[in-house]
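Undergrad: Give me a model of this one.
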Amino acid sequence: MDLGSIKPERTGLVIVDLQNDFLHPEGAYARGGQKNADISALPESVLPIAEELRQKGGWIVSTHFTLVPGKAGEPFISPHLKELRPFLTKGDFTPGGWGHALVDPLQPADLSVEKVAYSAFYMTRLEWVLKKAGIDTLIFCGIVTNGGVASTVRDAHVRDFKTIVLSDGCAAFSRDTHDQSMGDLGTVSTIMTCAEAQTLIEGL
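TA: Take a look at the predicted model:
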């Protein structure tokens, strides 16, 4: 990718699923015993990039994993997810709820999109709002590297967005899984550290 062609006002930092129910000590995953130091550290790592991009006129785009409530508020949960995360229950990842929201340090987002699968492009308005905003370059951070991040990056790639993935701005529940996924994503995206991306944005 030609880094010299990047324009800050056409660039979006895509924050994949850094939500209270995933990260906060009182969120759904902490309640289920699913804590991870690498994931917990992400907001602090990503914040300087978000602040710099805001100052340069860029966009903050937040994707939100969502459990859509059905009758009596009981969520629709895919069988594979229910097997992996049996602790998920009514009220978790509910649209408009506290647990569904972007973590406080990274707020506010300019654009927010609910998603129901790994990719934030699947059955969502993400591509539409990105095009309306004039965004052609996406810098990715968030969780999990091998799931929501990887799927969304690949879908962005086939839609001809220029993409950058922050190697230390993403995390998975396993460091080995994260490292392997970063290697795979290097075939379709430019890989940078948070420090390298901040330097890039500062120079735009």
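
Undergrad: only C-alpha atoms for contact and neighbour calcs from this point on.
TA: Noted.

Undergrad: for this structure, which strand is longest?
TA: Secondary structure of the chain per DSSP state E: the longest strand is strand 162-171.

Undergrad: Give me the contacts around it.
TA: 1, 38-39, 42, 45-46, 136-145, 149, 153, 156-157, 178, 182, 185, 189-194, 197 (CA atoms under 8 Å, 6 or more residues apart in numbering).

Undergrad: among these, which ones are buried?
TA: 39, 42, 45-46, 136-145, 149, 153, 156, 178, 182, 185, 189-194, 197 (16 or more other CA atoms under 10 Å).

Undergrad: To check against the first, give me the structure of this:
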Amino acid sequence: MTGLQSKGGTALVLVDVQKAFLEWEAAGMRRNNPQAVDNIARLLAAFRREGMAVFHIRHASREAGSALRPEKPGYEPIDQARERGGEAVIVKHVNSSFIGTDLETRLRALGIETVVICGITTNHCVETTTRMAGNLGFDARLVSDACYTFDRTGHNGRHETAEDIHAMTLSNLDGEFATIETTDSLLAALDTGVAA
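TA: Reported below is the predicted structural model:
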């Protein structure tokens, strides 16, 4: 990876790490990256230890029947990624964490130049947030093993695996919208303050 900006100029953005996705999995939906939530927790612990900015993004669906509606248990954060006092929680209603929220304003006010992005799901809200971060001029770092997605049926009826969807999403983002990282590369950079 290239070097981080200063630690004070770097923030962690956790996108939609919410219990609805555990419900999907329990209902039989198949996902990739089984270690993703543990890696999110590792990143969160490191940012907290360094006193760096953390932003928790919550998706509050307006769709009838969605598990992500605010009154549903699925809206709640996954326990390993629950916010602590003083950490920002930003509620969104669409895929991008920047649309209809004050995320950009808050990042600019703190002098944040680098955003480290992880969460659920890779090809929906994580991807949309990452694309916008890059377009807005932030140094976006997407952590490949700290996000995941699910198998799905494509527009042509073909079965698409979570692994293939995840990999293609990373390929689409890499170099144009973001730098693709791993949890270990990010943690090494935080430990040294320079490139891993």
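
Undergrad: about what we covered before: could you point out the helix or strand that follows the longest strand of structure 1?
TA: The helix or strand immediately downstream of strand 162-171 of structure 1 is helix 175-185, counting by DSSP states H and E.

Undergrad: so that next one matches what in structure 2?
TA: Using TM-score structural alignment, the residues of structure 2 aligned to helix 175-185 of structure 1 are 163-173.

Undergrad: which of the residues in that stretch are buried?
TA: 163, 165-166, 169-170, 173.

Undergrad: Roughly how far does the residue mapped onto T122 of structure 2 from structure 1 sit from D184 of structure 1?
TA: Aligned counterpart of T122 of structure 2 in structure 1: T145 (TM-score structural alignment). T145 of structure 1 sits 11 Å away from D184 of structure 1, going by CA to CA, to the nearest Å.

Undergrad: Any buried residues in the lengthiest helix in structure 2, and which?
TA: Counting by DSSP state H, the longest helix found in structure 2 is helix 36-49. By neighbour count on 16+ other CA under 10 Å, the buried set for helix 36-49 of structure 2 is 36-37, 39-44, 46-47.

Undergrad: Sketch out the strands for structure 1, chain order is fine.
TA: Under DSSP E, structure 1 gives strands at 11-16, 59-65, 111-115, 137-143, 162-171, 190-192.

Undergrad: Let me know which of these is the nearest to R125 of structure 1.
TA: Closest approach to R125 of structure 1 among those (CA to CA): strand 111-115, 7.0 Å.

Undergrad: The closest one vs structure 2, average offset?
TA: Here strand 111-115 of structure 1, set against structure 2 after superposition, deviates by a mean of 1.2 Å using mean CA distance after the TM-score superposition for structure 1.

Undergrad: okay, the angle between that strand and strand 11-16?
TA: 40 degrees (axes from the mean of the first three to the mean of the last three CA atoms, to 10 degrees).

Undergrad: In structure 2, which residue range corresponds to strand 111-115 of structure 1?
TA: The aligned range for strand 111-115 of structure 1 is 88-92, by TM-score structural alignment.

Undergrad: Hmm, G27 of structure 1 is touching L18, no?
TA: No: G27 of structure 1 is beyond contact range of L18, at 11.5 Å (criterion: CA atoms under 8 Å).

Undergrad: The longest helix of structure 2 to strand 139-148, inter-axis angle?
TA: Using the same axes, to 10 degrees, helix 36-49 of structure 2 lies at 140 degrees relative to strand 139-148.

Undergrad: Not counting its own residues, what contacts helix 36-49 of structure 2?
TA: So helix 36-49 of structure 2 is contacted by 12, 14, 53-54, 80-81, 118-119, 145-148, 183, 187, 190 (CA under 8 Å, 6+ apart).

Undergrad: hang on, the earlier thing: residues in contact with the match of strand 111-115 of structure 1?
TA: Taking CA under 8 Å, 6+ apart as the rule, stretch 88-92 of structure 2 contacts 54-60, 83, 99-103.

Undergrad: Of the contacts of helix 36-49 of structure 2, just the buried ones, ChimeraX syntax please.
TA: Buried residues within these, by 16+ other CA under 10 Å, are selected in ChimeraX with:
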select :12,14,53,54,81,118,119,145,146,147,148,183,187,190
